[in-house]
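Asks: here you go, sequence then predicted model.
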Amino acid sequence: MYVAPTPAELKRLDAYWRAANFLSVGQIFLWDNPLLKRRLTLEDVKPMLLGHWGTTPGQNFIYAHLNRVIKSFDLDMIYVCGPGHGGPAVVANTYLEGTYSEVYPHIGRDEAGLRRLFRQFSFPGGIPSHASPECPGSIHEGGELGYSLSHAFGAAFDNPALFVACVIGDGEAETGPLATAWHSNKFLDPVTDGAVLPILHLNGYKIASPAVLARIPAEELTQFLTGCGWMPIFVSGHEPGPMHAQMAAAMDQAVLEIHRIQRQARKYGQAARPRWPMIVLNSPKGWTGPRTVDGQPMEGNFRSHQVPLHPADHPGHLALLEDWLHSYRPGELFDAEGRLEPELATLAPVGRRRMGANPHANGGLLLRDLHLPDIASYAAEVPAPGSPGISDTRVLGPFLRDVMRLNAEARNFRVFGPDETESNGLTAVFDATNRQWDAETAPGDHWLAPQGRVMEMLSEHQCQGWLEGYLLTGRHGLFNSYEAFIHIVDSMFNQHAKWLKVSAQVPWRRKVASLNYLLASHVWRQDHNGFTHQDPGFIDHVVNKKAEIVRVYLPPDANCLLSVMDHCLRSRHDVNVVVAGKHPAPQWLTMPAAMAHCAAGIGVWHWAGNEVGNEVGTESTTAAGPDVILACCGDVPTLETLAAVSILREALPEWTVRVVNVVDLMKLQPHDAHPHGLSDAEYDALFTRDTPVIFAFHGYPSLIHRLTYRRANHVHLHVRGYKEEGTITTPFDMTVLNELDRFHLVMETVKRVMAAGGPARAQGEAGAALTRRLEAKLIEHHRYIREYGRDLPEIRDWRWRLSA
């Protein structure tokens, strides 16, 4: 039978809260004198004050009460800190529970440790003011607002015993991602998933403006949250005593209701979607801080958001700071050596039940390798280069289907995407699973079930946030999306890449599975959608991040896509971006050849060029090197390049052509710039130091120049790619509009070879005649598509037929 906490227990809980508040204020302000054993002086205060107080006391209050219910109900719980700059609270609480000193032994649980704890906060060489990767128990930094609740749900998926307490700031609640995340409860299965307990923290203000949800009537807020499918439990007030009693009752009610929901579903079956509980905590911003400063309100006001006092600039503030710190009565909380009083220390959970020590918050500890099938079993048959294919992603689909099947028992792999799994050619996964869906269904729906493995919501933010939470707690996944609209999560990608970069430098953090993007429905096959669906620039955005984190792959065909995806699902602590087509396309390499090519990341396709000694699998023996190099990266650029090669080899057979295909984009960078990069000698062996290079690229041409500007042959590199031209048109016309088509590639080749001189210049008239013929062909193409609405027969029916 449930028994409410006694007044004595609540009094101890209040003391624990005071201890966390004291440590939080100390982190923001103090350089020395951590236990106030003497009068405070300016020398005890940090020379530069950085940090955020306003959200901190409310989070300390929540954390203390979560500790109580963890112990009372033996909960397996992690804490997601949504409000920005909540670092003082999570650092203070993980220090009080002992986890912090375990991972950082030099910050001991004594006076010297307190001094180091305070000095490191928001200080050069120390730790940030967020719940950063350096903080144990954190999977969410909160530096950018909006993602806490989607991260919390991602953590809860496939973790049936886990409770995820997610604190949401009222400012954060105004962001689009968070506003959408309330609907994640329609995707949570009470049988196989854990529980998410949102705690909406209303403290009235953002940095300077009022927060919307804190300034609407309680009835309206109740209607909003109830309309989103939640059962809100309200805690509101200012005086600590009554607030502790309210919060304890609210926490107990929420936990008991969650247990009731789970027990009902797991024992008797799920009858209807449950209405999960949540807590709304309405407390003053800057609670327990100075009421007024310099005649202006501080507690309960936006002025408490950051650093409320500045003793160096305002002499009267030093006394206010000293009074503030003494108001927590530290002598009752810590002994003379600086250790937390034993009676209070027992309030924290122990071992892995501490939220700072929970292994789910250090997901690499729980990570297990995926069981992956042999990709050779899914290979596209390629009897000869250029064989027709059903589409690259449709070849990948059965492989992902069987990844689902092989890991069904472990329940550690999911596919995420904004309602585009079918559209992107991955329909085969539905042979093995359904879309997870806990809302109502209607006749005619298909592949919907409470326990599906495909997560779809028409919000890229939610898909990415769910996946990040899933990965950071030790599982694997894939995010598939239309290429143009993956930009919606540019900033989320930024934050995750930064988390990976920093956490890789934290010794006690373990590597997690990579964040894998599959971008289909790409720029070159948006003929029916038009200009709005055309943008390959996510690649440019990705390569800005640290080289040890980011990888970009553009497989030219289905077998290369299988090889790349097999690698990505095995990788750790990377962000892998894979761009692939979903339309029928030529297939170039057998599976053994594709695996070798992808392992190298870049290589000469000897069978496509005509250098001397050009048998398949051999190196060129042409001493002088080729007259021209045609390079390509991406499926459509590869197709157009090989079509251009076929024209050149038939019209100008005496010209020596080398074909280089790039799968791993980062191979183009020097090795000292990216771990996948080629050395200068390796790069020069492929591209020479002085041969014209015509490079057909999937994305914006400037990116290739950016990656290769340090190379010796950069002056001879001429890149064709997307240049913001597009409309409702034919597939081939998309390449023509951007001058990436075979005809423009050939004309560019003729121009550059003739300008370079050499033996090939002797065929100048033949080259000029070829250019005139292709210019006429472009005019014919323009007329034909406008009359018949599709590409010329010679384009539609083109096949690679040149012998090696």
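Replies: The structure has been received and is ready for your questions.
Asks: make it CA atoms for all contacts and neighbour counts henceforth
Replies: Noted.
Asks: can you give me the helices for the stretch 301-450 of the chain?
Replies: 316-326, 330-333, 342-345, 392-406 (DSSP state H, counting those that start in this stretch).
Asks: what helices or strands is the second one leaning on?
Replies: Think helix 330-333. In terms of contacts (3 or more C-alpha pairs under 8 Å, 6 or more residues apart in numbering; DSSP states H and E), helix 330-333 is packed against helix 7-29.
Asks: name the residues of the helix or strand that the helix it packs on is followed by that are buried.
Replies: Per DSSP states H and E, helix 7-29 leads on to helix 56-73 as the next helix or strand towards the C-terminus. Residues of helix 56-73 classed as buried by neighbour count (16 or more other C-alpha atoms under 10 Å): 56-71.
Asks: and here is the other one:
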Amino acid sequence: MPTDPQPASAPASAPPSDQELRTLDAHWRAANYLAVGQIYLLTNPLLGEPLTPEQIKPRLLGHWGTSPGLNLVHTHLNRAVKQRDLDAICIWGPGHGGPAVLANSWLDGSYTDTYPEITRDAAGMAALFRQFSFPGGVPSHVAPETPGSIHEGGELGYALSHAYGAALDNPGLLVACVIGDGEAETGPLAASWHGNKFLDPVHDGAVLPVLHLNGYKIANPALLARLPEAELDALLRGYGHEPLYVTGTDPMAVHRAMAAAVDTALDRITAVQRAARQDGCTDRPTWPLIVLRTPKGWTGPAQVDGVPVEGTWRAHQVPLDQVRDNPAHLAQLEAWMRSYRPEELFDAHGRPTEQVLACVPEGTRRLGANPRANGGLLLRDLPLPRLEQYAVPVDKPGVTLHEPTRVLGGLLEQVMADTAQRRDFRLVGPDETASNRLQAVYGATGKAWQADTLPTDEHLAHDGRVMEILSEHTCQGWLEGYLLTGRHGLFSCYEAFVHIVDSMVNQHVKWLRTTRRIPWRAPIASLNYLLTSHVWRQDHNGFSHQDPGFVDHVLNKSPEVVRVWLPPDANTLLAVADGVLRSRDHVNVVVAGKQPCFDWLPLDDARAHCARGAGRWEWAGTDDGGLDPDVVLACAGDVPTQEVIGAAGLLRRHLPDLAVRVVNVVDLTRLMPSEEHPHGMPDDEFDALFTRDRPVVFAYHGYPWLIHRLAYRRTVHPHLHVRGYKESGTTTTPFDMVVRNDLDRYRLVMDVIDRTPGLAVRAADLRRQMADTRSRHHAWIREHGTDLPEVADWTWGS
């Protein structure tokens, strides 16, 4: 929830005294102790007696190597938050840093606030240890179950884009982001460094990246850790950052350097925001960044069985892996844990001592308790205008044409205008807003841009809320961070290239599925995709731009989360958009064309049709609705709908006695059984619509086997024949795309004749005529470069 723009931090405090450094070190040692205990111990949390094999977990799971560095960052963020009264969250990027973040949440009390059974004493410590990576417990990484988290710990590459998304339109928020050196090698992370060119220091918060270079990944050196310092410095400055370096192995020296680096970074952030908010400076700022170099597995075993561990890749996961069976390893584990001097850190009852908690903030200032990390608590309903203002008139179906996404653009412009003050809606996309016919939004807001501008540029604005960068990963990461902190948005993308974020949507779906089972996680706004420039109208760009498979990918995911919508015209797109923008905790995929397509339904009919998800279009068919038809023509998608209606018109003209039912599907998940998806149709409803035993010829937008997979349990499935995209594409005419893939109206008529009992002989001449028209099409487009006149000039009823 945006607040009045104010500097994100107070002026610098004095450097920490020796006493304060000792309190920081005590907190850090306590967090390290708790991290080790989570990986290893079932009982005996305070080491009140010598460790025995029975007190060790039978399966040792977890990651120690990154934990000391994360604990150090958490400790020093605590100090800064408390001293400066900061509103701050942290994105923990390194994979499987769960032991550290859980330890710190337990220390500051936010874990007990969230899970009262995990008390902040010896019993609670034992429960914290036992549950970690244990059946019925919690994952080994930062996860939805972790208080204060908006980022799954295994999502390598997305941390920084999530951080920038969280900071957008949160002017008082500091988002710290720890980036592991392995994560820094990923393509998504490399692109996300450019987020600082889109961050408005007036209306947005600040992001403080902490690049943690501990030298190794699972089994290999980390690239950035091996760069010469001058080369690394040039790289980071080239990204637009001013690096601050913290390097060392001596804890007290590192504490002193880290405190100074955090203070310096926050002072510089304050200066940037003051210059923009109070002095009117519009120059793109150079933001600070901290480079933290500490050994992997710092303070852990230096050697195990004579082999170096600390500071090597061997510290990545479990440094001592034979503790139950090897007495020397057990003794080494106990010595390791006692090296943190737990008797100084916890009292006799297992409670953290006053010295440990001296640097910890209180209430919602704690990193584990900030409501922005549980964004649904702050989410407000999106103000959506009445659809009647944007609906297109439809006096007769299939006569007028509109560009559906252009119509939607008018609605989105109003949403942008209505959220101008509250600033909680963003449109993101990879350089395609205008290409996808959504440029009306520029009437309400510009494109976010902090870099240089030229006189020929259009619609660029420091405070713009349209986000364009030619990196689908970054767009997705921005939007996820924005949604997870309690706002709304839409991701517009070419259909073929949204596959780039396949793994990102995987993680987000899993996050949403998990949060649905966590009572304290409030629902967030849905992640909404608008996929346009789709397979059937990429005739100009050709084969490389023709791929409708993202729908298949998404429908493999958790049914309670995913939804897929295929509105056939402008008014149904408006109705679908209204629903998905109001929804919570879903991933909605909306596939709609940007090219002119026929208007089929008036707005009220479109609303009713979208509410049903699938329905019979009486005006297009010739069955009386009371008895089963001779054949069902079904469709899903705008181009398939046009071809089915064209086929229905041909059958009406040439076979007027044939009872044809036309069914349009706008919610693809309606095809699934009700036992498998919340939107799935009960069998009796499905049978009433599609029949139990009549031939069904289904024209589908994407790969045809998906429809078979969704409907394979249905009684009518043996009689189901699906046409769709079958990887036959090129640069050609629009109608040739459907002909190439056997989705055209003439092929559909042939399918009806082939599959309807009694028609093979009676309609043989019609079938031959349809085949001849397809042949004539091939010759025509090669001579004229355009589609057949009877196709290009066709309207319903003509």
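Replies: That came through, no problem. In this text, all values refer to a predicted model and were calculated from it rather than measured experimentally.
Asks: about what we covered before: can you list the helices of the stretch 301-450 of structure 1 in JSON lines and add mean neighbour count?
Replies: As requested, these are exported to JSON lines (neighbours: other C-alpha atoms under 10 Å):
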{"stretch": "helix 316-326", "mean neighbour count": "17"}
{"stretch": "helix 330-333", "mean neighbour count": "18"}
{"stretch": "helix 342-345", "mean neighbour count": "14"}
{"stretch": "helix 392-406", "mean neighbour count": "23"}
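Asks: could I get these in JSON lines, plus columns for distance to residue 131 of structure 1?
Replies: Shown next, in JSON lines, are the helices of the stretch 301-450 of structure 1 (distance: least, C-alpha to C-alpha, whole Å):
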{"stretch": "helix 316-326", "distance to residue 131 of structure 1": "23"}
{"stretch": "helix 330-333", "distance to residue 131 of structure 1": "24"}
{"stretch": "helix 342-345", "distance to residue 131 of structure 1": "22"}
{"stretch": "helix 392-406", "distance to residue 131 of structure 1": "34"}
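Asks: can you show me the strands along the stretch 201-350 of structure 1?
Replies: For the stretch 201-350 of structure 1, applying DSSP state E, counting those that start in this stretch gives strands covering 230-236, 276-282, 292-293, 296-297.
Asks: tell me the most buried of the ones you listed?
Replies: Sort the strands of the stretch 201-350 of structure 1 by mean neighbour count, taking mean count of other C-alpha atoms under 10 Å, and strand 276-282 sits at the top with a mean of 23.
Asks: need the counterpart of residue 346 of structure 1 in structure 2.
Replies: Aligned by TM-score structural alignment, residue 346 of structure 1 pairs with residue 358 of structure 2.
Asks: what about that match, how many residues nearby?
Replies: The number of residues packed around residue 358 of structure 2, counting by other C-alpha atoms under 10 Å, is 16.
Asks: list the contacts of the closest residue to it other than its chain neighbours.
Replies: Nearest residue to residue 358 of structure 2 in three dimensions, chain neighbours excluded: residue 23, at 6.4 Å (C-alpha to C-alpha, 6 or more residues apart in numbering). With contact set as C-alpha atoms under 8 Å, 6 or more residues apart in numbering, residue 23 of structure 2 has these partners: 355, 356, 357, 358, 359.
Asks: and residue 50 of structure 2, by the same measure?
Replies: residue 334.
Asks: look up how far residue 330 of structure 2 lies from it.
Replies: According to C-alpha to C-alpha, to the nearest Å, residue 50 of structure 2 stands 10 Å off from residue 330 of structure 2.
Asks: now do residue 644 of structure 2
Replies: 72 Å.
Asks: show where stretch 565-583 of structure 2 falls in structure 1, residue numbers please.
Replies: The aligned range for stretch 565-583 of structure 2 is 553-571, by TM-score structural alignment.
Asks: returning to that earlier point: residue 187 of structure 1 is nearest to which of the strands of the stretch 201-350 of structure 1?
Replies: strand 276-282 (11.9 Å; C-alpha to C-alpha).
Asks: check the mean deviation of the closest one from structure 2.
Replies: Comparison of strand 276-282 of structure 1 with structure 2 after fitting gives an average deviation of 0.3 Å (mean C-alpha distance after the TM-score superposition for structure 1).
Asks: Provide the aligned range in structure 2 for that strand.
Replies: The aligned range for strand 276-282 of structure 1 is 287-293, by TM-score structural alignment.
Asks: what does stretch 225-244 of structure 1 give?
Replies: Counting by TM-score structural alignment, stretch 225-244 of structure 1 corresponds to 236-255 in structure 2.
Asks: quick one on the thing from earlier: what distance separates the match of strand 276-282 of structure 1 from the centre of its chain?
Replies: 26 Å (C-alpha atoms, centre = their mean, to the nearest Å).
Asks: ok, longest helix in structure 2?
Replies: The residue-count maximum for a helix in structure 2 (DSSP state H) belongs to helix 251-277.
Asks: mean deviation (superposed) between that one and structure 1, please.
Replies: Mean deviation for helix 251-277 of structure 2: 0.4 Å (mean C-alpha distance after the TM-score superposition for structure 1).
Asks: now the angle between strand 241-247 and that helix, please.
Replies: Counting by axes from the mean of the first three to the mean of the last three C-alpha atoms, to 10 degrees, helix 251-277 of structure 2 lies at 170 degrees to strand 241-247.
Asks: now helix 251-277 of structure 2: buried residues?
Replies: Quick answer for helix 251-277 of structure 2 (16+ other C-alpha under 10 Å): 251, 254-277.
Asks: ok so, going back, any idea which of the helices of the stretch 301-450 of structure 1 gets closest to residue 227 of structure 1?
Replies: When the helices of the stretch 301-450 of structure 1 are compared (using C-alpha to C-alpha), the closest one is helix 392-406, at 34.2 Å.
Asks: matching residues in structure 2 for the closest one?
Replies: Using TM-score structural alignment, helix 392-406 of structure 1 pairs with 404-418 in structure 2.
Asks: and the contacts of the matching stretch?
Replies: 383-385, 387, 390-391, 425-426, 436-445, 569-571, 573-574, 577, 592-597.
Asks: next: stretch 727-745 of structure 2.
Replies: 536-543, 546-547, 640, 643-647, 699, 723-726, 747-748, 774, 777-778, 781, 785-787, 791.
Asks: and if you look at stretch 520-530 of structure 1?
Replies: Defining contact as C-alpha under 8 Å, 6+ apart, one finds that stretch 520-530 of structure 1 is touched by 393, 423-424, 480-484, 533-536, 579-583, 636, 726-731, 734-735.
Asks: how about stretch 216-236 of structure 1?
Replies: So stretch 216-236 of structure 1 is contacted by 182-183, 185, 213, 243, 246-247, 250, 254, 275-283 (C-alpha under 8 Å, 6+ apart).
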